[in-house]
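> For reference, the sequence and a predicted model appear below.
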Amino acid sequence: MPQAGKGGIILYDGVCNLCNAGIWYVIRRDPQKLLHFCSVQTRKGEELAASVKLRQADLLRRFAFIDHDTGKVYRASTAALHVAKYLPYPEKLAYNLLVIPEGIRDFVYDAVAASRYPVFGRTDVCQRPTPDVLDRFEDRDELEKEGKASRVWK
């Protein structure tokens, strides 16, 4: 797990195609490798969720970000905006959207989340990252096991 002051961990739905695309986008835009990842469908994901008092069912509806710089856990649109602060410009500017009331931001977030499987699809297993980024996944040991994750990210 990253040390305090070094970014954080995104807890995401590992079978959601939209979520996986978002994780891959963050990987490409985070050259300092401050952000780490963990699928909530893995044992490690369940442990991390429990450690911050979240249930897997809640995380399948709204992802979470464990921010090591603040020591806080953010959910839904607030989590996305806190992730953005670790990315370079222009993505970093999205952090300023925190001025929009959370209720409005989460209304939009929930609308997208509710349609993500029908629109973007889902896989049967958590996707396995390529070896060059595997060290950024808290659940890498589980993802490397044969049969645990058969679809490889590109």
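Yes, it's here. Numbers count the residues shown, from 1 in each chain.

> C-alpha from now on. contacts and neighbour counts both.
Fine.

> Strands along the chain, start to end?
8-12, 35-39, 64-67, 72-75 (DSSP state E).

> Val40 versus the residue lying closest to Asp124 once chain neighbours are set aside, what's the distance?
In space, and not counting its chain neighbours, Asp124 is closest to Val15: 6.4 Å by C-alpha to C-alpha, 6 or more residues apart in numbering. As judged by C-alpha to C-alpha, to the nearest Å, Val15 and Val40 stand 9 Å apart.

> between the two, which one's more packed in?
More neighbours surround Val40 than the other of Val15 and Val40, with 28 against 21 (other C-alpha atoms under 10 Å).

> who's in contact with the more buried one?
Neighbouring residues of Val40 by C-alpha atoms under 8 Å, 6 or more residues apart in numbering: 11-14, 46, 49, 56, 59-60.

> distance of Phe65 from Thr123?
Taking C-alpha to C-alpha, one finds Phe65 at 22 Å from Thr123.

> Comparing the two, which residue is more hemmed in?
Phe65 (25 against 13).

> ok so, going back, highest neighbour count among the contacts of Val40?
Leu11 (28 neighbours).

> So that residue is in contact with Phe37, correct?
Yes: taking contacts as C-alpha atoms under 8 Å, Leu11 lies within contact range of Phe37: 6.1 Å.

> Let's have the strands of the chain in TSV, adding distance to Leu98.
Listed next are the strands of the chain as TSV, based on distance: least, C-alpha to C-alpha, whole Å:
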stretch	distance to Leu98
strand 8-12	18
strand 35-39	20
strand 64-67	15
strand 72-75	12
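
> how about the ones you listed, which one is nearest Phe137?
strand 35-39 (4.8 Å; C-alpha to C-alpha).

> let's bring in a second model and compare:
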Amino acid sequence: MPEVSERAFSYRDDPRVPDFDDNKALFVFDGICVLCSGGASWIMRHDRDARVNFTPGQEKLGQSLYAHYDIEMDESYLLIANGHAYTASRGYLELCRILGGWWRLFQIFALMPERLRDRLYAIVARNRYRWFGKVDYCELLTQDQRRRLL
């Protein structure tokens, strides 16, 4: 899945999308998926400079962004950065760029063809509930992490 936005900040013109602080990147994740919530929690713990905001796809902001970009939450998370939306492997590479430092090491995966990266991503995304399970909504986030949600 390539970058999904046609025009930077197009969501600002969409009345379905609530206003939100887009000065930072926004990571929209599945709040009941163990892998997704656990991953968001892990990113929060390691994003010491709080460069990224978070929202579950089940919340109004997350739902409206998925609708705006015409993406099913089961297909991918969303990363909104500099007004553009990214999904699948490209989104993770962009997230590593945003976080900087040692995270940039993961950008070595950009050498792998995007089609192959995304095919692997799609296999995990389709099977994430079966392989990793579900939890109560945002159960894997600490109270401090829940305060970081938009």
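Arrived safely, thanks for sending. Nothing here was measured: the structure is a model prediction, and the numbers come from that model.

> on that earlier part again, how about the residue nearest to Asp124 of the first structure, what's its partner in the second structure?
Under the alignment (TM-score structural alignment), Val15 of the first structure pairs with Ile32 in the second structure.

> Quick check: that match touching Tyr137?
Yes: under the criterion of C-alpha under 8 Å, Ile32 of the second structure makes contact with Tyr137 at 4.9 Å.

> Looking at the second structure, which of the contacts of Val40 of the first structure hold up?
Counting by both residues aligned by TM-score structural alignment, their matches' C-alpha atoms under 8 Å, the contacts of Val40 of the first structure that remain in contact in the second structure are 11-14, 46, 49, 59.

> Closest one of those residues to Pro129 of the first structure?
Nearest member of these to Pro129 of the first structure, counting by C-alpha to C-alpha, is Gly14, at 10.9 Å.

> Hmm, Ala21 and that closest one touching each other?
No: contact between Gly14 of the first structure and Ala21 fails when scored by C-alpha under 8 Å: they sit 10.3 Å apart.

> picking up where we left off before, got a list of what the residue nearest to Asp124 of the first structure touches?
122-127.

> can you check Met73 of the second structure too?
Here Met73 of the second structure is in contact with 30, 57, 66 (criterion: C-alpha under 8 Å, 6+ apart).

> likewise Tyr129 of the second structure?
33-34.

> separation between the residue nearest to Gly38 of the second structure when sequence neighbours are not counted and Arg147 of the second structure?
Nearest residue to Gly38 of the second structure in three dimensions, chain neighbours excluded: Leu140, at 6.0 Å (C-alpha to C-alpha, 6+ apart). As judged by C-alpha to C-alpha, Leu140 of the second structure and Arg147 of the second structure stand 13 Å apart.

> Compare the two (neighbour count), which wins?
Set Leu140 of the second structure next to Arg147 and count neighbours by other C-alpha under 10 Å: Leu140 wins out with 22 against 10.

> all helices for the second structure, in order.
Along the second structure, counting by DSSP state H, helices occupy 34-46, 60-68, 88-99, 114-132, 143-146.

> of all those helices, which lies closest to Asp21 of the second structure?
Closest among these, once you apply C-alpha to C-alpha, is helix 60-68, at 11.3 Å.

> Count the residues that sit near the equivalent of Val73 of the first structure over in the second structure.
The pairwise alignment with the second structure assigns Val73 of the first structure to Ala85, based on TM-score structural alignment. Ala85 of the second structure sits with 28 neighbouring residues when counted by other C-alpha under 10 Å.

> Ala85 of the second structure contacts Ile71, correct?
No: look at Ala85 of the second structure against Ile71 with C-alpha under 8 Å: they stay out of range, at 10.7 Å.

> How about stretch 100-117 of the second structure, which residues are buried there?
For stretch 100-117 of the second structure, burial by neighbour count (16 or more other C-alpha atoms under 10 Å) applies to 107, 114, 117.

> How about stretch 43-50 of the first structure?
Quick answer for stretch 43-50 of the first structure (16+ other C-alpha under 10 Å): 44-46, 48-49.
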